[in-house]
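Q: my questions are about this predicted structure, shown below with the sequence.
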Amino acid sequence: MKPRLSLKQHIALAYILLAVTLAGVFGLVSYISVGIVEEQIIDVRLAKMADGLISSVQQDQLPNAPADVRFLRDANIPQALRQLPVGIHELTLANRHVHAVLREHGGSRYAVVQEVDELAHTELIILLSLASGFAVSVLLAVVLGMLSARRLIAPVVALADAVQRNAGSTELPSLNAHDEIGVLARAFAKRTDELQQFLQREQMFTGDVSHELRTPLTVMLGAAEVLTAQLADQPAQYATAERIRRVAGETAQRVSALLLLARAAETLDAPRTVLNVIIEAEMERYRPLLQGKTVECRLEWREQVTAHVRPELAGIIIGNLLRNACQHTEQGSITVQLGAGWLVVEDSGTGIPQRVRERLFERFVHEGHWPAHEGSGLGLSIVKRVADHIGWDVRLETVPGGGTRFVLSFPALPTTQTS
């Protein structure tokens, strides 16, 4: 596809086209004017002169022709002129550029001839001057067009730079300008304020909700621990209490992760985290979802993989992908492959419908189409949001023969080989 011209180039091109048009029209008018002047000065003058000289001959008077004009009659007329019809002619005669008027009167043929080499030279100079003026006009239009475009575009470029570097609404240039640039700058400032206020409200809401949930979760976790200790000698009740304790602890970790999401990405510390441990913990967490199913869940890795990331945030991403795989796979296998800089979660389920794939990472879009497993539709949108927040990339790939494959990419760190 042919690249479009920039605004600066459009303005410069407009200058050039205007100069070409005006200079071309002026040159054409000048050329026509030279032709008209030539006809009026030479041809009309020679025609009048021929009538006067012939009249003098008819009155038996000696014709008085100017020094630069030759008056010829009958046999004195050159052969090249005898062949021409009566009228005014422009031709080369004896290597001279001449204008000639031919007349016939009283059975005689007359010719009035004037050399116009000097006039032709003058005409050539005029045409060369017009061509030079045209070239200079175009060149001047190019220079003025580039200078004017640079000056006109400078406020737009400054505004674009300010927007690109996320400058505050009060830091945008041309806010007080009364032209179109000022209108655009004020519109950007208003939009920036609205976005910043929305982001601030969202961060405050996420932080407040997460903070409010921490206290009841702490109470639940403490009560679950006490209950677990009291039911140590009752295996059936102990398993239930232990599960409550484990889920409460995991929920508390998720709330802590949401608190981290409420903070700006550049303010988060990113310790060196071993992802193998997090994956194993998440696999163990969602293994109960596979009870009663003929599904094999396995982890494949050859090395210890680390990344600069908060464990809570990495757990949200990996956990949501594993939970989806466990929920939507009724038989077959779930494979988690880990390598330096990448993580693949693949299952042998029925896959994701094409109509859902295009909007998979949007909020409230369900990953599957089984009524028994439909949830809030937030899982993968959270995965996408967390991945963007920490600088990771998540994508869905097509699996031949059905199933689902999610691929995570992240900055790789030096790995440790296992024995």
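A: Now that the structure is in, tell me what you want to look at.

Q: going forward, measure contacts between C-alpha atoms and count neighbours the same way
A: Noted.

Q: just the helices in the stretch 251-400 of the chain please.
A: For the stretch 251-400 of the chain, the helices defined by DSSP state H, counting those that start in this stretch cover 275-286, 311-327, 354-357, 379-390.

Q: again but with the stretch 1-150 of the chain, I slipped
A: 7-38, 44-58, 79-82, 117-164.

Q: right, so of the ones you listed, which gets closest to residue 356?
A: Closest of these to residue 356 is helix 117-164, at 32.7 Å (criterion: Cα to Cα).

Q: residue 395 reaches residue 407, doesn't it?
A: Yes: Residue 395 is within contact range of residue 407, at 5.5 Å (criterion: Cα atoms under 8 Å).

Q: and these two? Which one has more around it.
A: For residue 395 versus residue 407, neighbours defined as other Cα atoms under 10 Å are more numerous around residue 407 (16 against 13).

Q: shouldn't the more buried one be within a helix?
A: No: looking at residue 407 with DSSP: H, G, I helix; E, B strand; the rest coil, it is strand, so not inside a helix.

Q: contacts only, for it.
A: By Cα atoms under 8 Å, 6 or more residues apart in numbering, residue 407 lies in contact with 342, 343, 344, 345, 394, 395, 396, 397.

Q: mind putting the residues you listed in CSV, distance to residue 149 included?
A: Formatted as CSV, the contacts of residue 407 follow (distance: Cα to Cα, whole Å):
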residue, distance to residue 149
342, 48
343, 50
344, 51
345, 53
394, 43
395, 43
396, 46
397, 47
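
Q: pasting the second one now:
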Amino acid sequence: MSEASPDATPDQAEQTTSRRRPVGSALDAAHRVIHPWTARASLALRVALLTTAAVAAVLGVASAVLYVTVRAELQDALDDELLKRAEAAVSAGYNPGAMDEDDADLLSAFGIRFIAVEGGQVFTRRADADFPYDRREIAVSIGEAQTSRRTTTIDDEPYRVVAVQAGPGQALVLAQSMESTQRSLERLQLVLILTSMAGVLMAGLAGWVVAANGLRPVRRLTAATERVARTNELRPIEVTGHDELARLTTSFNQMLLALEASQTRQRQLVADAGHELRTPLTSLRTNIELLGQASENPERSLTAEQRGEIMADVRAQLQELTTLVGDLVELARDEPMNRAPEELDLADVVAQAVERVRPRAQSLTLDVEIEGWTVTGEPPLLERAVTNLLDNAVKWGPDHSTVTVRLTGGVLTVTDEGPGISEEDLPHVFDRFYRAQEARTLPGSGLGLSIVRRAAERHGGSVTATCPPSGGTEFRMEIPGTAAAVGG
């Protein structure tokens, strides 16, 4: 059983656990040892090392293939030469029975040794008892094979041995030293080793140079990000070339510009908010100080009518301050739409906004015609946007005038009969805190129409303002959706 026995000692249990430990744990341990060094190495060094390793592997495989191929070619050439000599000797009548010791000495002078096989017996005319023979030579003599070839060792020296048939039941076996072939292979091996080492060294240097130069834009990006983190300076860096790194640098510069624009908008929002908050806060402080002085000094007591006017002014300022803070919070939100938006009918949203605005439009007529339009979004934000459009029309519409509200095909149109918007103010009506010259004496913070544009954009739509030739102002807000089903 592979499980440790319950009665096993701790040492035995440890040994059992060690035997069951997977091989992968050893690899993980080795990786933990190697990884800290590679983590500390620079990217250029890692690229150079990877290039060197790849080139070393390629050169090693190529050298091994070349060495094996050349050795096989030299060996085949030696075999062919020996076979030709043996066949020529047999053709000239040098059969095992006819060869004598002088013939053997003559062949030996050319570095060739021979033995004769006749009738399955091995013999020689010289005292070459140490000449090894093999079953393959006997197989050639008895006709089981036409030729044979092999490598053997004679007097601690490699020899190539071939055998050819020399007649019925006879074979002539020649052996030639491979000393010259071995020397050629050793020289080839030395050349391949030196060449591979030189190639690996050159590949390492080339990889380091290429990596160092190729990663120069990356180092510039790194220095730029460090400078931004250290100094908060969003200065773009120079773009050189047209490769992927140049595109990365361009994207980084665009990110810096977008970040700078975002910071500028934030600073402008804070500055504008401080300016807008100053007025209601100053008015509140003045009224509260006046009430405090009246309560502390009997000589400066206020009448009930005066106290009521001051309290009404305080409530109005508090309402304006509350609205302004709510608008600022809404505009400061920079996240996308809710992750779980609702499916709703925009006609219901418009109807609720009309009912909310109607008490503030007692002297005006609201002409409302709406059609069903199903959208997916945030009901509170859409209702606030429609309410802001209606409030703006009511504020600028003269007494006894008409505010026209139409919702058709997902396009909400709100038209008033007011003085309209000048051409110079028309492009800026949706900017934060922007207020026309005529509106600066009226209540408001200049954020209502900004919220309308933000709501439209968050729902994939748009909003525009125009001045019709008949007069007044027309706002068009379009929200993508589908026509709502009619009937139930």
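A: Done, it's in. Source: prediction; values computed, not measured.

Q: quick one: TM-score?
A: With the length set by TM-score structural alignment, normalised by the length of the first structure, the two chains reach a TM-score of 0.50; 244 aligned residues with a Cα RMSD of 3.7 Å.

Q: picking up where we left off before, drop anything exposed from the contacts of residue 407 of the first structure.
A: Burial by neighbour count, 16 or more other Cα atoms under 10 Å: within the contacts of residue 407 of the first structure this picks out 342, 343, 344, 345, 394, 396.

Q: now do the same end-to-end measure for stretch 306-315 of the first structure.
A: Taking Cα to Cα, to the nearest Å, stretch 306-315 of the first structure runs 13 Å from one end to the other.

Q: chain center to that stretch, what's the gap?
A: Centroid displacement of stretch 306-315 of the first structure relative to its chain, using Cα atoms, centre = their mean, to the nearest Å, is 34 Å.

Q: buried ones in that stretch, by neighbour count?
A: For stretch 306-315 of the first structure, by 16+ other Cα under 10 Å, it's 306, 307, 308, 309, 310, 311, 312, 313, 314, 315.

Q: same check, this time on stretch 80-100 of the first structure
A: 81, 82, 86, 88, 89, 97, 98, 99, 100.

Q: pick out the most distant pair among those residues.
A: Using Cα to Cα, the buried residues of stretch 80-100 of the first structure span at most 18.8 Å, a distance reached by 86 and 97.

Q: thinking again about what came up before, now the helices of the stretch 1-150 of the first structure in a markdown table, with distance to residue 215 of the first structure?
A: A markdown table is the format used below for the helices of the stretch 1-150 of the first structure (distance: least, Cα to Cα, whole Å):
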| stretch | distance to residue 215 of the first structure |
| --- | --- |
| helix 7-38 | 57 |
| helix 44-58 | 111 |
| helix 79-82 | 119 |
| helix 117-164 | 41 |
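
Q: closest one to residue 200 of the first structure among the ones you listed?
A: It is, among those and with distance given as Cα to Cα, helix 117-164, at 18.6 Å.

Q: tell me the angle of that closest one relative to helix 7-38?
A: Going by axes from the mean of the first three to the mean of the last three Cα atoms, to 10 degrees, helix 117-164 of the first structure is angled at 170 degrees with respect to helix 7-38.

Q: tell me what helix 117-164 of the first structure is packed against?
A: helix 7-38, strand 96-105, helix 180-230 (3 or more Cα pairs under 8 Å, 6 or more residues apart in numbering; DSSP states H and E).

Q: now the longest one against helix 117-164, angle please.
A: When you say that, I think you mean helix 180-230 of the first structure. Using the same axes, to 10 degrees: helix 180-230 of the first structure against helix 117-164 is 30 degrees.

Q: what is helix 180-230 of the first structure packed up against?
A: By 3+ Cα pairs under 8 Å, 6+ apart, helix 180-230 of the first structure packs against helix 117-164, helix 235-261.

Q: still on that earlier bit, which one, of the helices of the stretch 1-150 of the first structure, ends up nearest to residue 223 of the first structure?
A: Per Cα to Cα, nearest to residue 223 of the first structure of the helices of the stretch 1-150 of the first structure: helix 117-164, 51.2 Å.

Q: enumerate every residue touching residue 206 of the second structure.
A: Contacts of residue 206 of the second structure by Cα under 8 Å, 6+ apart are residue 48.

Q: if you set the cut-off to 7 Å instead, what comes out?
A: For residue 206 of the second structure, the contact set (Cα atoms under 7 Å, 6 or more residues apart in numbering) is empty.

Q: quick check, residue 103 of the second structure in a strand?
A: No: Residue 103 of the second structure is assigned helix when assessed by three-state DSSP, not a strand.

Q: tally of neighbours for it?
A: 15.

Q: for residue 112 of the second structure, see how far away it is.
A: Distance of residue 103 of the second structure to residue 112 of the second structure, computed by Cα to Cα: 11 Å.

Q: now swap in residue 25 of the second structure and tell me
A: Taken as Cα to Cα, the span from residue 25 of the second structure to residue 112 of the second structure is 59 Å.

Q: which one of these two has more residues nearby?
A: Per other Cα under 10 Å, whichever of residue 25 of the second structure and residue 112 has more neighbours is residue 112, with 19 against 10.

Q: OK, contacts around that one?
A: Residue 112 of the second structure neighbours (Cα under 7 Å, 6+ apart): 174, 175, 176.

Q: which of the residues you listed sits closest to residue 275 of the second structure?
A: Nearest to residue 275 of the second structure among these, with distances taken as Cα to Cα, is residue 176, at 107.0 Å.

Q: helix/strand/coil for the closest one?
A: Classification of residue 176 of the second structure by three-state DSSP places it in strand.

Q: was I right about it contacting residue 160?
A: Yes: using Cα atoms under 7 Å, residue 176 of the second structure is in contact with residue 160, at 5.5 Å.

Q: touching both of those two, which residues are there?
A: Common contacts of residue 176 of the second structure and residue 160 (Cα under 7 Å, 6+ apart): none found.

Q: next one: residue 452 of the second structure from residue 313 of the second structure, what distance?
A: 28 Å.

Q: between these two, which is the more surrounded one?
A: For residue 452 of the second structure versus residue 313, the count of surrounding residues by other Cα under 10 Å is larger for residue 452: 24 against 15.

Q: now for that one, which secondary structure element holds it?
A: helix 448-458 (DSSP states H and E).
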